[in-house]
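> take a look and give me a structure for this.
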Amino acid sequence: MEEIGGYGSKVRKIKADLEKKFPGILDISTKATPTITGWLEIEASGKLIHSKKNGDGYVDTQAKYEKIFAGIENALSSR
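Okay, here's the model as predicted:
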């Protein structure tokens, strides 16, 4: 995994949390960006669940985690 700005360790934590919640279900990849804070995009079944660059911000609260988990569950159940 590439470091994403200074947030590499935080992105790894989010990835680990998603893999724990959805073991063996998600294909999670990351890519570094040239900006200092990077972009964080979370998609499931072709649906954008969370976009830091489009205004959802960084995943820094339990409410954001719950929204992501619910979005992924919804996307997976509708495929």
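
> could you use CA atoms for every contact and neighbour count after this?
Will do.

> contact partners of stretch 72-79?
E43, A44, S45, K47, I49 (CA atoms under 8 Å, 6 or more residues apart in numbering).

> all helices for the chain, in order.
Remark: helices assigned in the chain by DSSP state H are 8-21, 62-77.

> for comparison, sequence B:
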Amino acid sequence: MAGYGSKFRKLAEQLEAEFPNKLDISSMATPNVTGYFEVNVADKLVHSKKNGDGYVDSEKKYNKIVDAIHDALGD
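As a prediction, this is how the structure comes out:
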């Protein structure tokens, strides 16, 4: 995750700021590939680079994740 670690950290910081003390955010490096940048909320996959969503590089993609978190938290 060396090349994309900064993107992950930026997203994690944004989500932690929006949902303080409510999220458990982690990452796992994937050797020999560019990574499986995926976001799961309440055991539901809501974003997957591998499945065609790409990186979270737009407000639309970010909002999809935020909406899923709100739904999972019952907000």
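
> sorry, back to before: mind putting the helices of the first structure into TSV with mean neighbour count and distance to N54 of the first structure?
TSV is the format used below for those (neighbours: other CA atoms under 10 Å; distance: least, CA to CA, whole Å):
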stretch	mean neighbour count	distance to N54 of the first structure
helix 8-21	14	17
helix 62-77	15	14
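
> mind giving me TSV with these and columns for distance to A32 of the first structure?
Below are those laid out as TSV (distance: least, CA to CA, whole Å):
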stretch	distance to A32 of the first structure
helix 8-21	9
helix 62-77	21
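
> do you know which of the ones you listed lies nearest W39 of the first structure?
helix 8-21 (10.1 Å; CA to CA).

> show me what N63 of the second structure lines up with in the first structure.
Using TM-score structural alignment, the partner of N63 of the second structure in the first structure is E66.

> got it, and D53 of the second structure?
Taking TM-score structural alignment, the alignment pairs D53 of the second structure with D56 from the first structure.

> list buried residues within the contacts of stretch 72-79 of the first structure.
E43, A44, I49 (16 or more other CA atoms under 10 Å).
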